[in-house]
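Enquirer: Have a look; sequence and predicted model below, questions after that.
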Amino acid sequence: MSLKITLTEAVKTAMKAKDMAQVKVLRGVQAAIKQIEIDNQVELDDKGVLEIIQKQLKQRSESLEIYKTNGRDDLAEQEQFEINVISQFLPEQLSEDALNAIITETISDLGASGMKDMGRVMNAVKDKTTGQADPAAVSGLVKKALAG
């Protein structure tokens, strides 16, 4: 079952349970997906949907940090709730060891030898790990592998 269908089914389930807070979050994600599809005149596959879900999570995580820093616990709670709802649609996250293995394999496949190859390696690793790893964490591991 595709990720978009899974998302739609989750909205239906939340509506039946009268959990309007969850419905609001899920509809927001659906709206973001639909907006990208309309703007780019494409039908997104699971990989594209995962990228949007990751972007939604990143936005909420950044907001959460800002709210915590400014002492807005009420807003921070809402952001954390939204993160929890959206996170259920991500596949299981890769361990650091698994990520390092993918990065090492990619570097050898591409013949990368230094920081000048960072962009190529990042693009290749990103394609392999979409939805399964935080891009910022991947970037740090790629830098470490290329530097040392």
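Expert: Noted; the coordinates are in hand.
Enquirer: all contacts plus neighbour counts: C-alpha atoms, from now on.
Expert: Noted.
Enquirer: list the contacts for Ser87?
Expert: Each residue near Ser87 by C-alpha atoms under 8 Å, 6 or more residues apart in numbering is listed here: Leu57.
Enquirer: Nearest residue to the middle of the protein?
Expert: With the centre of the chain defined as its mean C-alpha position, the nearest residue by C-alpha atoms, centre = their mean is Gln54, 1.9 Å away.
Enquirer: Hmm, Gly131 and that residue touching each other?
Expert: Yes - counting by C-alpha atoms under 8 Å, Gln54 does reach Gly131; the two are 6.5 Å apart.
Enquirer: this is the other structure I want to compare:
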Amino acid sequence: MIRDTIKSAQVTAMKAGDKERLAAVRLILAKLKDRDIELRTASSVPDDDAIVVEVLQKMVKQRRESIEMFRNGGRDELAAKEQAELEVIEGFLPAQLSEDETKATIERIKTEVGAASVKDMGKVMAVLKERHGSVIDMSKASGMVKAALG
């Protein structure tokens, strides 16, 4: 499980004295704990790896946005800090599909669902997220689906 990998990475970072990595791993664990607390009241709980991947993907998106804003604002030192956190977070995510693999997957789903125009984008995105949400960057996939249906 991904959560176990993250916890062991925390111990490894502590033993190695790697303060930056330790801080990033602790941040991940704190976000996971927050998500666990949110799910206590939920009627159905997805499996643990799906929760972890969802949290990690959200954190990656936040870091990328922050890096862009810091670079635009001339704060390269803060952008570098965010970049270091981003690399740690991405290290725990499952391997992402390449752009070509993503396009092929989109084409298969498009044919399967019978999508013909941009109006059917929601159908394709729903199936794509359900089946491949953990290994595809959905923000990039959105543009690819739109291009495939356009």
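Expert: Good, I have the coordinates. Since this is a predicted model, take the numbers as computed values, not measurements.
Enquirer: TM-score of the superposed pair?
Expert: These two chains, once laid on top of each other, score a TM-score of 0.92 by TM-score structural alignment, normalised by the length of the first structure; 146 aligned residues with a C-alpha RMSD of 1.4 Å.
Enquirer: secondary structure element for the residue nearest to the centre of the first structure?
Expert: Counting by DSSP states H and E, the secondary-structure element that holds Gln54 of the first structure is helix 46-69.
Enquirer: how close does the helix or strand following that helix sit to the second structure?
Expert: Under the assignment DSSP H and E, the closest C-terminal helix or strand after helix 46-69 of the first structure is helix 73-87. For helix 73-87 of the first structure, the mean distance from the matching residues in the second structure following superposition reads 0.8 Å, by mean C-alpha distance after the TM-score superposition for the first structure.
Enquirer: so whichever helix or strand comes after helix 73-87 of the first structure corresponds to what in the second structure?
Expert: Per DSSP H and E, helix 73-87 of the first structure leads on to helix 96-110 as the next helix or strand towards the C-terminus. Following TM-score structural alignment, the aligned partner range for helix 96-110 of the first structure in the second structure is 99-113.
Enquirer: what's the matching stretch in contact with?
Expert: Stretch 99-113 of the second structure is contacted from outside by 116, 123-124, 127-128, 136, 141, 144-145, 148, using C-alpha under 8 Å, 6+ apart.
Enquirer: same check, this time on stretch 4-24 of the second structure
Expert: 25-26, 29, 84-85, 88-89, 92.
Enquirer: and with 10 Å instead?
Expert: In this structure, residues lying in contact with stretch 4-24 of the second structure by C-alpha atoms under 10 Å, 6 or more residues apart in numbering are 2-3, 25-30, 52, 81-82, 84-89, 91-92.
Enquirer: Among these, name the buried ones.
Expert: When neighbours are counted using 16 or more other C-alpha atoms under 10 Å, those contain these buried positions: 2-3, 25-26, 28-29, 52, 82, 85-86, 88-89, 92.
Enquirer: show me what contacts the residue of the second structure positioned farthest from its centre?
Expert: When each C-alpha in the second structure is compared with the mean C-alpha position (C-alpha atoms, centre = their mean), Ala116 comes out farthest, at 28.4 Å. If a contact means C-alpha under 10 Å, 6+ apart, then Ala116 of the second structure has 110, 148-150 as its contacts.
Enquirer: same thing with Ser117 of the second structure?
Expert: Counting by C-alpha under 10 Å, 6+ apart, Ser117 of the second structure makes contact with 110, 146, 148-150.
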